[in-house]
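sharing a model prediction with you, sequence too.
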Amino acid sequence: MNENSMLEMGSASLGRVEIAPEVIEVIAGLAASEVDGVSSMRGNFASGMVERLGKKNHGKGVRVDLSDDAIKVDVFILVKFGVAIPKVAQNVQDNIRQALLTMTGLQLSEVNVHVVGVQFDSKPEQEFPADH
């Protein structure tokens, strides 16, 4: 299978169920972004433009690979300054695995977490008098 193919789940008596990779991306993106310590997901230019136009792209920062009968998910996150990155990454992996198992019944072969940045809290600058 490749990225554009549908994931088929069989059911002998009722027919088949197909899950698009985009569905897996959305579930994984939402599961990753709800973990404490994750500041945001890394998107690309196209997803940024979509969000500016008023639509949310919940799959941003997520790549799904459906090849060799294995499901691999790569997530690209920014973490908050001061968090334990290995712990946050483990929680992201666990949350994505559990969300996909609960919602789709699918077992992932890999969940790779790529920490691409650290988000620092921006403090408002203090205003000084003009004559200072």
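That came through fine.

hey, let's count contacts and neighbours off CA atoms from now on
Fine.

grab the nearest non-local neighbour of the residue sitting nearest the centre point of the chain.
Residue closest to the mean C-alpha point of the chain, counted by C-alpha atoms, centre = their mean, is Gly29 at 2.7 Å. Leaving aside its sequence neighbours, Gly29 sits nearest to Gly59 (C-alpha to C-alpha, 6 or more residues apart in numbering; 5.3 Å).

hmm, back to that, my guess is the residue nearest to the centre of the chain contacts Lys60, does it?
Yes - taking contacts as C-alpha atoms under 8 Å, Gly29 lies within contact range of Lys60: 6.9 Å.

which residues does Val62 contact?
25, 28-29, 73-76 (C-alpha atoms under 8 Å, 6 or more residues apart in numbering).

tell me how far His58 lies from Gly105.
Look at His58 and Gly105: by C-alpha to C-alpha, to the nearest Å, they are 20 Å apart.

more neighbours, those two?
Using other C-alpha atoms under 10 Å as the criterion, His58 and Gly105 rank with His58 on top: 20 against 11.

tell me the contacts of the residue nearest to Ala70 when sequence neighbours are not counted?
Excluding the flanking residues, the one nearest Ala70 by C-alpha to C-alpha, 6+ apart is Ser109, at 5.8 Å. Contact analysis of Ser109 by C-alpha under 8 Å, 6+ apart lists 70-72.

out of these, which end up buried?
When the contacts of Ser109 are checked for burial by 16 or more other C-alpha atoms under 10 Å, the buried set is 71-72.

restricted to strands, list the contacts of Ser109.
If you go by DSSP state E, these have 70-72 in strands.

please render the residues you listed as TSV that adds distance to Pro86 to the earlier fields.
Output for the ones in strands among the contacts of Ser109, formatted as TSV (distance: C-alpha to C-alpha, whole Å):
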residue	distance to Pro86
Ala70	25
Ile71	22
Lys72	19
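
ok, and here's another one to check against it:
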Amino acid sequence: MTNTQTNNHQENSIQKELNFSDKVLEKIASQTAHSIDGVLSLNGGAISNLTDRFIDNPTKGVNVDNDDDKLSFELKAILEYGKPAPQIFDRIVNSIARSVKEMTGKEVDKITLNVDDLMTNAEWKKQQSGNSKNEEAKETE
């Protein structure tokens, strides 16, 4: 029993600090949101779209404000047409809050979802195949 108390005392005397970059927090939110049925894409603004042509950006469409351990996320998304956006949003909020808490120990204070578009799965797939053809054409020029 004395050893246990000593070990606890030693652990308590160590100052601990665990920090996460905004990119890590954004990545957790992005990957979590992408796993929700009804979320077709998270998309950023024009500058984000420009840089994404050259690099794979796993945090596209997600911004975090990390102020005094109060985390606020803002997401821009394309949702699937015909599916209930409020229910999708509730799943996004609950899943992101749970994932962030499990992986970082931090509490999420606010999540904002801006829906930029609604598309059917067929429209989404057609747009994606068109985008990849456009990218291939630009790379061969």
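Here it is on my side, so go on. Only a predicted model underlies this, so the values are computations on that prediction, with no experimental measurement involved.

TM between them?
Taking TM-score structural alignment, normalised by the length of structure 1 as the basis, the two superposed chains have a TM-score of 0.75; 113 aligned residues with a C-alpha RMSD of 2.1 Å.

show me where structure 1 has strands.
Going by DSSP E, structure 1 shows strands at 7-11, 15-19, 38-41, 62-67, 70-80, 110-119.

burial count for Val38 of structure 1?
Residues lying near Val38 of structure 1 (other C-alpha under 10 Å) number 23.

now Thr2 of structure 2
7.

contacting residues for the nearest residue to Arg97 of structure 1 once chain neighbours are set aside?
What sits nearest to Arg97 of structure 1 in space, not counting adjacent residues and going by C-alpha to C-alpha, 6+ apart, is Leu108, at 6.6 Å. Contact analysis of Leu108 of structure 1 by C-alpha under 8 Å, 6+ apart lists 70-73, 97.

please apply the same query to Gly61 of structure 2.
Counted by C-alpha under 8 Å, 6+ apart, Gly61 of structure 2 has contacts 30, 42-45, 75-77.

one more time with 7 Å, if that's ok
42-44, 75-77 (C-alpha atoms under 7 Å, 6 or more residues apart in numbering).

distance of it relative to Gln5 of structure 2?
Distance from Gly61 of structure 2 to Gln5 of structure 2, by C-alpha to C-alpha: 48 Å.

repeat that for Asp117 of structure 2.
From Asp117 of structure 2 to Gln5 of structure 2 the distance is 58 Å (C-alpha to C-alpha).

which one's more surrounded, the two?
Neighbours per residue (other C-alpha under 10 Å) separate Asp117 of structure 2 from Gln5, with Asp117 holding more: 13 against 10.

now for the residue lying closest to the more buried one once chain neighbours are set aside: which residues touch it?
With C-alpha to C-alpha, 6+ apart as the criterion, Asp117 of structure 2 has its nearest non-adjacent residue at 4.8 Å, and that residue is Ile78. Shown in contact with Ile78 of structure 2 (C-alpha under 7 Å, 6+ apart): 39-42, 115-118.

for structure 1, which helix is longest?
Determined from DSSP state H, the single longest helix within structure 1 is helix 85-104.

show me which residues of that one are buried.
Neighbour count says helix 85-104 of structure 1 has 85, 88-89, 91-93, 95-100 buried, by 16+ other C-alpha under 10 Å.

also compute the angle for it relative to strand 7-11, please.
40 degrees (axes from the mean of the first three to the mean of the last three C-alpha atoms, to 10 degrees).

run through the neighbouring helices and strands of helix 85-104 of structure 1.
Packing partners of helix 85-104 of structure 1 (3 or more C-alpha pairs under 7 Å, 6 or more residues apart in numbering; DSSP states H and E): helix 21-33.

and with 10 Å instead?
Packing partners of helix 85-104 of structure 1 (3 or more C-alpha pairs under 10 Å, 6 or more residues apart in numbering; DSSP states H and E): helix 21-33, strand 38-41, strand 70-80, strand 110-119.

measure Asp94 of structure 1 to Leu108 of structure 1 for me?
Distance of Asp94 of structure 1 to Leu108 of structure 1, given as C-alpha to C-alpha: 11 Å.

now do the shared contacts for these two.
Shared contacts of Asp94 of structure 1 and Leu108 (C-alpha atoms under 10 Å, 6 or more residues apart in numbering): none.
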